[in-house]
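Novice: Predicted model, plus sequence, below.
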Amino acid sequence: MPRNDVTDAHRHPDITSMRGRHRGAGGATWWRLTVMRLGWLADRWPPRLPSKGDLLAGPSVALVLIPQSLAYAELAGVPPERGLYTAAAAPAIAAISGSSRYLQSGPVALTSLLAMGALAPLMATGTAEYAAHAALLAVLVGIVRVLLGLLRGGALSYLMSQPVLAGFTVGAAILIVASQVPTLLGVPSDADNPLTAAWHAVLTPAGWQPGPIVLGIATIAILLGGRKLHALFPGALIATVLGVLVATAGFGGPQVGAIPAGLPLPSLDLPWPAVGSLVLPAVVIALVGFAEPAAIARRYAAQENETWNPNREFFGQGVANLASGLMTGYPVGGSFSRTALNKLSGATSRWSAVLTGGWVLALLPLAPLLSGLPTAVLAGLVIAAAVSLVEVRPFREYWRLSLPQFGVAVPTLLATLLLAPRMERAVLLGVGLAIAVHLWRELRVDVERWLEDDTLHLRPRGVLYFGSAPDAERQIRAALNESPEIHQLVLHLDGIGRLDVTGVLALRNLLDRLALDGVDVHLDHVAPNAQRLVDRVLR
């Protein structure tokens, strides 16, 4: 393992002993301890000098990121240069302050769609007001993630159930594709819901423009076909260059338009009065959008047998969003495709992402050369990226293994489509369904029974708490009524996952009644964490 990527477990001793060592020291502030818990910059940056692989991976990813940033800016509804500013600011900041040494952060399709969904109902896309609110949204997302990282809220990355994520992701991918259909066909639409806009464009063949259709389909073919040829195939770069050449040759379709050169100075001049209307979308984006970088970081950490710190990743993604917002960008996340390209290009450390941001920054003066890029090429880039988000296999598994989870995934998908552009409502609906399914399962306690002479054995399986105690008591009483001749009852509690006060009180009521009937009761295999409660209630 390279020196700069020694895991937190090796660099940082147990936090308990750390507290003991620093207790009473004047400099051991809460902030310092928090930073040490996160394994932050103090001893992780700078690493050793970049390797040859890092030097190659940096520009390789940058040449893909630049056209993608224009495409995702179009998807998010902000001017194209805002995508470039985001691409210049986010990768290096996320790499320095995050947990993964391979993760490439920046503009991504899913987060761009979520940003559009949060802002489009409030104002017209593409305006200066809209772009300012997008920057504010990025700052709010950053604040939420930074706080979650500092407060050790990384466990929240596991609380969004897989059926909810699967349903929302597929629904979002369909919306992403639908949002690009009008651009691909050359038929503009003012509809809020991307499905409505796509349907209108498809049903207006008189307005179809052959040029954008050919360019868009060619772009999709280059990207999807190139992936099958080789993982390092520079499809986005090739499609962009071809698009610029076609435009130079006189292509008359819609183009990106003027792109200013350079990078703006960081600014706090944001529409702060709008914070109240953007807090809920920011929280949703912070949590849902984190699923992608978290999955990427976990995957590559597992491959390299390294430790992944979700708290630090939350923090790193938060700082990246703060930087993006202050640079007039919009919310960012982690990219599967660019991270894979980064790894395959030979990246060995965080230097690769730092160099990616540096290359984007260095190439910003050349950005005006892309002003003639046909928007159909950007539509093709977005569609090709969205296709990779569509996975049918999880739905098949839910159908085969758990119908209740299937019943969470499908409604979440449908809600995502129907409630667009307010997709945060679909996420909340999915989370509500997942909680309802969980509670429904928790209410059920199965009681296994068998007889040995005059002894009845019962083994409840489930969680014995205030919600399930009545059902468990009913089943136990029914088993006793079916065996009136018994003189002894053995309750095996090793199948109880959790036991609360209400559950223990229900047991006490049962024991009191059985004592009056002359039945001896024995509790067997009480979990250690419940033994103290049982002793206190039943003594």
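Specialist: Okay, I see it. Not measured: the values here are computed from a predicted model. Numbers count the residues shown, from 1 in each chain.

Novice: okay, CA-based contacts and neighbour counts for the rest of this
Specialist: Fine.

Novice: right, and residue 141 touches residue 331 too?
Specialist: Yes: Residue 141 is in contact with residue 331 according to C-alpha atoms under 8 Å; the separation is 7.0 Å.

Novice: Could you tell me which residues touch both of the two?
Specialist: residue 321 (C-alpha atoms under 8 Å, 6 or more residues apart in numbering).

Novice: May I ask you to name the longest strand in this protein?
Specialist: strand 455-464 (DSSP state E).

Novice: Which strands or helices does that strand pack on?
Specialist: strand 446-452, helix 469-482, strand 488-492, strand 496-499 (3 or more C-alpha pairs under 8 Å, 6 or more residues apart in numbering; DSSP states H and E).

Novice: Other residues contacting the first one?
Specialist: In other words, strand 446-452. 456-462, 472, 475-476, 479.

Novice: repeat that for 10 Å
Specialist: If you take C-alpha atoms under 10 Å, 6 or more residues apart in numbering as the criterion, strand 446-452 is touched by 456-463, 471-473, 475-476, 479, 483, 486, 488-489, 491-492, 495.

Novice: before we move on, what about the third one?
Specialist: Contacts made with strand 488-492 from outside it, assessed by C-alpha under 10 Å, 6+ apart, are listed as 448-449, 451-461, 476, 480, 507, 511, 514, 518-526.

Novice: Okay, one more to line up with it:
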Amino acid sequence: MNASPHWAERTFPFLGWPRLWRQHGVRGDLVAGVTVALVLVPQALAYAQLAGLPPHLGLYAALLPALVGALFGSCGALSTGPVALTSLLSGASLLSLAQPDTAEFIALAVVLALLSGLIQLVLGLLRAGWLLNLLSRPVMAGFINASALLIGLSQLPALLGLSLPRAEHFLVGLWHLFAGTDPFHLPSALYGGLTLFALVALRRLVPRLPGVLLVVASATAVSALTGFAGQGGAVVGAVPSGLPSFGLPVIDWNMLVTLFPTAFVIALVSFMEAASSATVITARTGMPWNQNQELIGQGLAKLAAAASGAMPVSASFSRSALNHASGARTGLSSLVTAAAVLLSLQYLTPLLWHLPIAVLAAVILLVVANLVDFHALTGAWKAGRDDGLAAVVTFCSTLVFAPDIQNGILTGLMLSLALMLYRDMQPRVALLGMHPDGTYRDLKRFGLEHPHPNLVIMRFDSPLTFVTARAFEEAVMSAAQAQPEVECVLVSAGGINAIDASGQHAIAVVHERLRLNGQVLAFCGLKKQAIDALERTGLWARLSEHGQYRTEHHALDALLPRLSRPSG
């Protein structure tokens, strides 16, 4: 009787909201929804600019996607909508295909939202969320830091009232801009600089106030009163009011093929951001979250963004943290936020005409400053050379490939997988001797001796698969020559937790080679799953006599009396 509601809540998470309302009430959700809306509305306009799209599309991305993400996601406190990193990825990846702020560019952004949403939805339905773990933390750290740096640099021209020329490489275009003789627009620079100063001051002095909303509203009012647009200043301009028109652009196969790699990267990166937020929030609340269900929720949110004619969305780390800190426990808070966005679209769009673009650039700069964390790169170096290399290569390649920054994270992904494979091909192998504490340990590290002149113990700390099969063969044959008169090689196999066909072939080969040399291959500590694999192929029948010892002590008690030279 209880299984059906439980299944229903897992499939449709919003069915569990009433139970949480009875425990915590709804006041926290209502307050959090309004609080997040005060931040989201100006951020949505800024992130649309970051993606190279008309500002009102940011509001569209904050409406229906927020509703869908809240209804079908497993963590109620996540705030879904436009975010800096996904917006940058979307805009940068399309620069080589179309001119920003054009109908073609918008259509491509919508298809990108559709593709990335379908990828996440399919992964979630197939319970394949584990695939997203392919992006290691060092790779993400390198990518996020480089992206934050690029975001900041990309907003400098708008902050100063300049126009960034299109170039094959972003950094080259930026260099040409600032190396040129074009003067910056003084009123724009004043708006941008003063906005940035005011945002930082409000955050430090009165962090509880909605600083972004207050500063943006004040700057818009001053812009209208002083005639900023008439002085040549760039402003948001006309923002259509009302609901978006729902539908999808015309899609052709070549467009899908071209955008698929970028859509896959967006699906990975955006979900990593959502997963990080969900992990932090649920650790504080003690409430569980489901990775695959969240994939479904985020995928459906992207599909809702595509249907709204907007760019890809994700769960914002900063807004989700604010949502949780303000008392959100269920997706009701996101519904309240979406209602506030709807009211803004219905009644406040005429007020946005005079909003300076430089002000939005300052808002973006303040947000991305929180993404910069070079300590993560140094921490990766301290953790290991391979991690550090993956982080640094990802960081550098993201900068070099810009605006095609998806190539940067793909480079880091391939490098980290290659390094992992290389590490796995060099498993830890050690010859063992009796330690004074009564255990068998690495004889080289502890200066020990072999347990017997005719016997060698070799520990193999790795799954025995096609990746390590060759290393196993070489290690066993090397161990067989570690002493002049070795009659038995005992493999301490506690670290072998899996054996595939290549691994079994390697065992059969060394078993036969040792037999022809008059030597014995023995195992101790083999785990059940390893023995089961050997039994299925019949190899266990040849190994079982000397393969089922549980410990080194057990093996030596049975093997030493058989050796030609007695111990001691």
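Specialist: It's in. All values reported here derive from a predicted model rather than from experimental measurement.

Novice: Please enumerate the strands of the second structure.
Specialist: Going by DSSP E, the second structure shows strands at 80-81, 314-315, 428-434, 440-442, 455-461, 488-492, 520-524.

Novice: right, and these - which one's nearest residue 133 of the second structure?
Specialist: Smallest distance to residue 133 of the second structure across the strands of the second structure (C-alpha to C-alpha): 17.3 Å, for strand 314-315.

Novice: doesn't residue 410 make contact with residue 429 of the first structure?
Specialist: No: in this structure residue 429 of the first structure lies outside contact range of residue 410 using C-alpha atoms under 10 Å: 11.5 Å.

Novice: okay, and the common contacts of those two?
Specialist: Joint contacts of residue 429 of the first structure and residue 410 (C-alpha under 10 Å, 6+ apart) are 164, 416.

Novice: Check the second structure for its longest helix and report it.
Specialist: helix 253-285 (DSSP state H).

Novice: That one packs against which elements?
Specialist: Judged by 3 or more C-alpha pairs under 10 Å, 6 or more residues apart in numbering; DSSP states H and E, helix 253-285 of the second structure is in contact with helix 84-94, helix 103-125, helix 137-160, helix 291-307, strand 314-315, helix 317-325, helix 406-424.

Novice: What is the distance between it and the centre of its chain?
Specialist: Relative to its chain's centre, helix 253-285 of the second structure lies at 7 Å (C-alpha atoms, centre = their mean, to the nearest Å).

Novice: Check stretch 98-107 of the second structure too.
Specialist: With C-alpha atoms, centre = their mean, you get 28 Å for stretch 98-107 of the second structure.

Novice: and what of stretch 506-518 of the first structure?
Specialist: Computed by C-alpha atoms, centre = their mean, the chain-centroid distance of stretch 506-518 of the first structure equals 50 Å.

Novice: ditto for stretch 64-71 of the second structure
Specialist: Using C-alpha atoms, centre = their mean, the offset of stretch 64-71 of the second structure from its chain centre is 21 Å.

Novice: and it, how far from the first structure on average?
Specialist: Here stretch 64-71 of the second structure, set against the first structure after superposition, deviates by a mean of 1.2 Å using mean C-alpha distance after the TM-score superposition for the first structure.

Novice: quick one, what contacts residue 250 of the second structure?
Specialist: With C-alpha under 10 Å, 6+ apart, residue 250 of the second structure has these contacts: 107-108, 111.

Novice: Could you dump these into JSON lines with distance to residue 262 of the second structure and neighbour count added?
Specialist: Shown next, in JSON lines, are the contacts of residue 250 of the second structure (distance: C-alpha to C-alpha, whole Å; neighbours: other C-alpha atoms under 10 Å):
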{"residue": "107", "distance to residue 262 of the second structure": "15", "neighbour count": "20"}
{"residue": "108", "distance to residue 262 of the second structure": "11", "neighbour count": "24"}
{"residue": "111", "distance to residue 262 of the second structure": "11", "neighbour count": "28"}
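
Novice: As TSV, those residues with distance to residue 195 of the second structure would be great.
Specialist: Shown next, in TSV, are the contacts of residue 250 of the second structure (distance: C-alpha to C-alpha, whole Å):
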residue	distance to residue 195 of the second structure
107	32
108	32
111	34
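
Novice: Looking at those, spot the one nearest residue 165 of the second structure.
Specialist: The nearest member of the contacts of residue 250 of the second structure to residue 165 of the second structure, counting by C-alpha to C-alpha, is residue 108 at 20.7 Å.

Novice: what residue of the first structure matches up with that closest one?
Specialist: Matched across to the first structure, residue 108 of the second structure falls on residue 133, judged by TM-score structural alignment.

Novice: Contacts only, for that match.
Specialist: Here residue 133 of the first structure is in contact with 78, 115, 118-119, 122-123, 127, 139, 270-272, 274-275, 278, 325, 328-330 (C-alpha under 10 Å, 6+ apart).

Novice: go on, residue 104 of the first structure?
Specialist: With C-alpha under 10 Å, 6+ apart, residue 104 of the first structure has these contacts: 58, 61, 65, 90-92, 94-95, 293, 296-297, 333-343, 350, 352-354, 356-357.
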